[in-house]
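[1] could you look at this predicted model? Sequence included:
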Amino acid sequence: MTGLKPLLRHNPPTIGDSRGARAYIGSVMADFLDLGEPSQPARPEAYRVLARKYRPQTFAQLIGQDAMVRTLGNAIKRDRIAHAFLMTGVRGVGKTSTARLIAKALNCIGPDGQGGPTIGPCGVCEPCRAIAEGRHIDVIEMDAASHNGIDDVREITEASRYAAVSARYKIYIVDEVHMMSKAAFNALLKTLEEPPAHVKFLLATTEVNKVPITVLSRCQRFDLRRIPADLLAQHFAEVCDKEGVEAEPAALALVARAAEGSARDGLSILDQAIAHAGLEGGGITAVAVRAMLGLSDRGAVRQILTAVLASDAPVALDGLRRQYDGGTDPQSVMRALLEAVHGITLAKVGTAPDPAQSEEERAAREDWAARLSFPVLHRLWQLLLKGHDEVARAVLPIEAAEMALLRAIHASTLPDPGELARRIQAGGPIPGAAAPAPATAPAPQAEPVAEDPTPATFPGMVDALDNAGHLALAARLRHGARLVRYTPPELVLSGSRPIAADTLTELTVAMKGLTGRVWKVTLSDEPGDPTIRQAEDTVAEATRQAILASPLVRAAQEAFPDAELEDWPGKRSIA
């Protein structure tokens, strides 16, 4: 208690105030024996979503925007820095991140504090760290969605007259600038055109068409591109590696396609996929991602499309129902079918394949492209596109999707408008048209028996198709069809040589138009006869050898050793 005596003498309690004395002594003891606050358990660091955690901190980490980075780098090196920049592009491609990187590049002073503007900011100096953390006093970020009035712009114009406090440039980052009012835009024009030397404006927007042309003309514009799916998949693989998460390449490709060129959207989906994978350690699988996003199975889509092209309605509808029962939206299935037809058409044109596609998907599209004609693909695209729109508006989406598939199956067996016009001119039967009602006559009269127009042989049928205007179909049959059996109205061809499903359908319709009979065209595993062209080549070669073996020709060759047989019957078929 000796240590308390000075304190008691300094401010003793009044005499007789025992309660006050006890309180006073208690407070003194508390001060004297103060050991500080009890230790608290360390709070875990708050989780940051991947889109924020892996926000680009340097231009090298900004994926898919090489052209813009090169332009900015050259401008900084040559000291040709514009006073206002406008970044435009779809969501999540890095517009705001690019604005912050430009702010760091212009205000970086280097680790030694002596650096100047650079395309590679150090990230360790005070301006770089303060800008990255969003606390730099001279880098002002403003969301035009909530600060879109003329008063907000007046604050900017008033503050821009004062020099920067600690940075090289005072920078205003205005996000979603297209949401500013007309009066606010007009108030900003003069300052935006001739700002003080120490001020830079960085504008970002997703809807550049809503920004007045007077503002666009005062800015250096950068159109940020959608990030390719292969680059996104590679970026997501690096993120998974840093997070210690295993992921199938096919799963990352699905995430990249679902992101539609947006890094932020893709990272958000990847965050969800990691959470969806759980703690079992199995990693992210393509099946899980497809189920999580409600995407249709690519293999199932190929099966449905195959059934549609083969006019197999039960298989097509069963595949659609299985996708629907598995939780896939019918509109998603229609969209996947549209993507497949579009990819097949691009493959037929000869464009480079999508690097994010699987080998199986690529091989299937190339096979379809080799077998399907452009008219069939264009017709199928229009039918599926109409079906997609109907499903989007339908009260019964799955029923609307089924009807759309049935319409596509039915239309695949119909001839094109040009063929219909030729049939109308020739007076032939029109598929789908009702037969005319017989005229009422006073008394029935016997009709003469019409001659059967069915050719007796398969080559005769091919010639009849050629004469009727089916030139392409006749050429395909003449060069590629191997006959197994021709017994009208049945035709069996060999399946050892691939024949496209649309060729069989077109042949069935064409022969019905020629003969008026319903034909059954099937494929068999038997090898079949040689093609018509091969048979013609064999006959032509035999004729050539017979001519060369004749005494007259042999004598002419002996007299003229350099003479050659220039023409003979059937030469055109093997020339």
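    Alright, I've got the coordinates.

[2] make it CA atoms for all contacts and neighbour counts henceforth
    Will do.

[3] all helices of the stretch 101-250 of the chain, in order?
    For the stretch 101-250 of the chain, the helices defined by DSSP state H, counting those that start in this stretch cover 126-132, 150-159, 182-193, 213-216, 229-243, 249-259.

[4] I'd like to know which elements the last one is packed against.
    Counting contacts by 3 or more CA pairs under 8 Å, 6 or more residues apart in numbering; DSSP states H and E, helix 249-259 packs against helix 229-243, helix 263-277, helix 286-293.

[5] and stretch 183-192, what's buried?
    184, 185, 186, 187, 188, 191, 192 (16 or more other CA atoms under 10 Å).

[6] so which of those comes closest to residue 102?
    residue 192 (17.3 Å; CA to CA).

[7] does the closest one touch residue 84 like I think?
    Yes: in this structure, residue 192 is within contact of residue 84 by CA atoms under 8 Å, at 7.0 Å.

[8] overlap in contacts, those two.
    Residues touching both residue 192 and residue 84 (CA atoms under 8 Å, 6 or more residues apart in numbering): 201, 218.

[9] run through the strands of the stretch 1-150 of the chain in chain order.
    84-88, 139-143 (DSSP state E, counting those that start in this stretch).

[10] quick revisit: deepest-packed of the helices of the stretch 101-250 of the chain, please.
    helix 249-259 (a mean of 22; mean count of other CA atoms under 10 Å).

[11] comparison target below:
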Amino acid sequence: MAGAGSARGGAYRVLARKYRPRSFDDLIGQEPMVRTLKNAFETGRIAQAYMLTGVRGVGKTTTARILARALNYELPGRVSAPTIDMPELGVHCAEIMEGRHVDVIEMDAASHTGVGDIREIIEAVRYRPVSARYKVYILDEVHMLSGAAFNALLKTLEEPPEHVKFVFATTEIRKVPITVLSRCQRFDLRRIEAATLIGLLGRVAEAEGIAIEPEALAMIARAGEGSARDSLSILDQAIAHGAGADDPLVRAEEVRAMLGLADRARVVDLFEAVMAGRTAEALALLKAQYDVGAEPAVVLQDLAAFTHFVTRLKIVPEAADDPAVPEEERRRGAAFAERLSLRVLSRAWQMLLKGIDEVQGASRPLAAADMVLVRIAHAADLPTPDEALRLLKEGAFRSAASASVPGGSAPGSAASEPPPAPRLSAVAAPMRAEIAAPAPVPSPQPAPQARQEPAIRFSRWEDLVAFVGTKRDVPLKISLERHARPMRLEQGLIEFEPVGDPPSGLASELARKLSDWTGERWTAVLGRGATSRTLDEAKAAQQEKNVADARSDPLVAAVLARFPGARIVDVRVHAADEVAAALPSPDATVDIVDEIEDATED
């Protein structure tokens, strides 16, 4: 075939250059631009400047050359005007497409950024083309020009001679001044769809005489990320890696190993294990893919991509028709979309995005990826914050707690006490329950009297704060005393209203530390409309009451009256027996006052 012969007979040309489009018919994925240019050429509405923008490898420079060819297309005796219909090579076509035509000047703006370079263009545009119809200036990466260079180009760009056309290409359209954009017709070249890239890669492989598995083509198209040049470069590498002289077949396993990708089927298995909360299985699957060469960050990226695919299937079922997705992924993805809720998928997506950044910056990527999977699996049975607040307001915890005890118990028995409130996972639909197989028949509930009570219970808010004090966590104890107005206290559940300037994350810190200290799962949520006071507020109010009571006592009133300006500084409350022993009898009250008066006279 042509590819093999060229490789042996002379200098090898990479596929991205060998199969570069030479006409608008060869361009793939840019149909809106082609239609606009065709209508403009047919009606004679040809602009003086064009701005082509898009990501790398979508064909900006190639389109600029094809545009220059269309402007100067000429077939003696048949075609003498600009046209985008170029079925055969014209007089100037070969030289233009090879970048060596004297009237089509290509300039790399990244290496010609100054005013002097633009001044050369301004001086040269006055002269007519040597042989072509138009003199075309192609400036690649035009956003690299300096501000002064852009300003120097403005006048010529707005009113160029009729024989001059400008074509600009850039990947950073936001860096181009608006004064330049307003003088150009702008075309945004789109990323090429995966299905279109698969077709292109298949045709190129066939032309090169190379057999390649369809799954390998899909891998290359996904790795190309919408870039034809990147996809062809990866295909070039895959052919060199996998297609030997004895076996000219490029297999998917070889492409996966070359790219360091994860096995897509194993990624789906990993997704299922994580969503079901099977942490040990998920870690084993990740380690297995790491052992065969898959990078942990790439595995998480593929896991995030599949999460996104399942989410799209749930919202847009037609997404299952994408030919770039293997049949196995479409089938299992549709099943996941039916069982998983949007909140579960969106939370997994957010945790994966954050985890990918952590893995990419970690000194031990595999360990970091393990911890990401552990977090996602651990969050399997947690509701979102808004759902937790809604459940709290609706009283779902109490109803769930009462429903969990079948038949109740006899009055007065030890088991008649109210059962502890269920954890959040008992109310919210857990992730692992959504993805697991149909639940088996539940086993009989144990008798109420056999249920074991938690080791530590708090009947009052003061008891909980005192318990925190016994753990010597002084900052947390002070924060609870000053900034928390209790609203609800049940086993496993705390609700309070923050006041003042509480520390950030007070509720989550309290829940985490209580869970560690007690061995039970605790949840702390914030609420509004508390009717109780903080402990500090209650203490201050009680102190004011004690002072008022002391001021109304006859003995204290007599002392305050005898000494003008005196005030009560502190009131200390002792036990009843201590008070009875310390205070004198009522008959001695007058004697005490007399003694005080005598002492002051002396």
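    Yep, that arrived. Keep in mind that this is a model prediction, so the values were computed, not measured.

[12] what's the closest of the helices and strands packed on helix 249-259 of the first structure to residue 551 of the first structure?
    helix 229-243 (70.7 Å).

[13] post-alignment, the closest one versus the second structure, mean distance?
    Average distance, helix 229-243 of the first structure versus aligned residues of the second structure after superposition (mean CA distance after the TM-score superposition for the first structure): 0.4 Å.

[14] quick one: that helix aligns where in the second structure?
    Aligning helix 229-243 of the first structure against the second structure (TM-score structural alignment) gives residues 194-208.

[15] who touches the matching stretch?
    1-4, 19, 28-29, 211-212, 217-218, 221-222, 225-226, 228, 231-232, 235, 322-324.

[16] same check, this time on stretch 302-318 of the first structure
    So stretch 302-318 of the first structure is in contact with 319-320, 337, 340, 402, 405-406, 408-410, 412-413, 501-502, going by CA under 8 Å, 6+ apart.

[17] ok, stretch 150-158 of the first structure next?
    181, 183, 184, 185, 187, 188, 191.

[18] between these, which sits nearest residue 111 of the first structure?
    residue 191 (33.4 Å).

[19] now for the closest one: what does it line up with in the second structure?
    Residue 191 of the first structure maps onto residue 156 in the second structure, by TM-score structural alignment.

[20] now that match: closest residue in space, sequence neighbours ignored.
    Excluding the flanking residues, the one nearest residue 156 of the second structure by CA to CA, 6 or more residues apart in numbering is residue 122, at 6.8 Å.

[21] mind telling me what the one you found corresponds to in the first structure?
    By TM-score structural alignment, residue 122 of the second structure lines up with residue 157.

[22] from residue 515 of the first structure, how far out is its match?
    Applying CA to CA, to the nearest Å, the value for residue 157 of the first structure to residue 515 of the first structure is 84 Å.

[23] hang on, the earlier thing: distance to residue 558 of the first structure for the helices of the stretch 101-250 of the first structure - can I get that in TSV?
    As requested, the helices of the stretch 101-250 of the first structure are exported to TSV (distance: least, CA to CA, whole Å):
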stretch	distance to residue 558 of the first structure
helix 126-132	94
helix 150-159	102
helix 182-193	94
helix 213-216	86
helix 229-243	69
helix 249-259	70
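
[24] of all those helices, which lies closest to residue 469 of the first structure?
    Of all those, helix 249-259 comes closest under CA to CA, at 44.3 Å.

[25] which outside residues touch that closest one?
    Residues contacting helix 249-259 of the first structure (CA under 8 Å, 6+ apart): 229-230, 232-233, 236-237, 265-266, 269-270, 284-287, 289-290, 356-358.

[26] and it against the second structure, how far off on average?
    Looks like 0.7 Å for helix 249-259 of the first structure (mean CA distance after the TM-score superposition for the first structure).

[27] just the angle between that helix and helix 286-293, please?
    20 degrees (axes from the mean of the first three to the mean of the last three CA atoms, to 10 degrees).

[28] hmm, back to that, and which of the contacts of stretch 150-158 of the first structure is nearest residue 73 of the first structure?
    residue 191 (25.6 Å).

[29] I'd assumed residue 178 was in contact with residue 143 of the second structure.
    No: Residue 143 of the second structure lies out of contact with residue 178 (CA under 8 Å); the separation is 11.5 Å.

[30] burial count for residue 515 of the first structure?
    For residue 515 of the first structure, the count of nearby residues is 18 (other CA atoms under 10 Å).

[31] now residue 304 of the second structure
    Neighbours of residue 304 of the second structure using other CA under 10 Å come to 22.

[32] from what I see, it and residue 353 are in contact.
    Yes: using CA under 8 Å as the test, residue 304 of the second structure is close enough to residue 353 to be in contact (7.4 Å).

[33] name the residue closest to the centre of the second structure, please.
    residue 353 (3.9 Å; CA atoms, centre = their mean).

[34] do you know how far that one is from residue 345 of the second structure?
    The value you get for residue 353 of the second structure to residue 345 of the second structure, if CA to CA is used, is 12 Å.

[35] do residue 301 of the second structure as well
    15 Å.

[36] cool, and residue 391 of the second structure?
    Distance from residue 391 of the second structure to residue 345 of the second structure, by CA to CA: 20 Å.

[37] neighbour count for the two, which is higher?
    Shown here are residue 391 of the second structure and residue 345; by other CA under 10 Å, residue 345 has more neighbours (21 against 17).

[38] that one -> the first structure?
    Residue 345 of the second structure maps onto residue 377 in the first structure, by TM-score structural alignment.

[39] quick check: that match touching residue 341?
    Yes: between residue 377 of the first structure and residue 341 a contact is recorded at 6.7 Å, counting by CA under 8 Å.

[40] check contacts around the aligned partner of residue 55 of the second structure in the first structure.
    In the first structure, the residue matched to residue 55 of the second structure (TM-score structural alignment) is residue 90. Residues near residue 90 of the first structure by CA under 8 Å, 6+ apart: 206, 224, 225, 226, 262.
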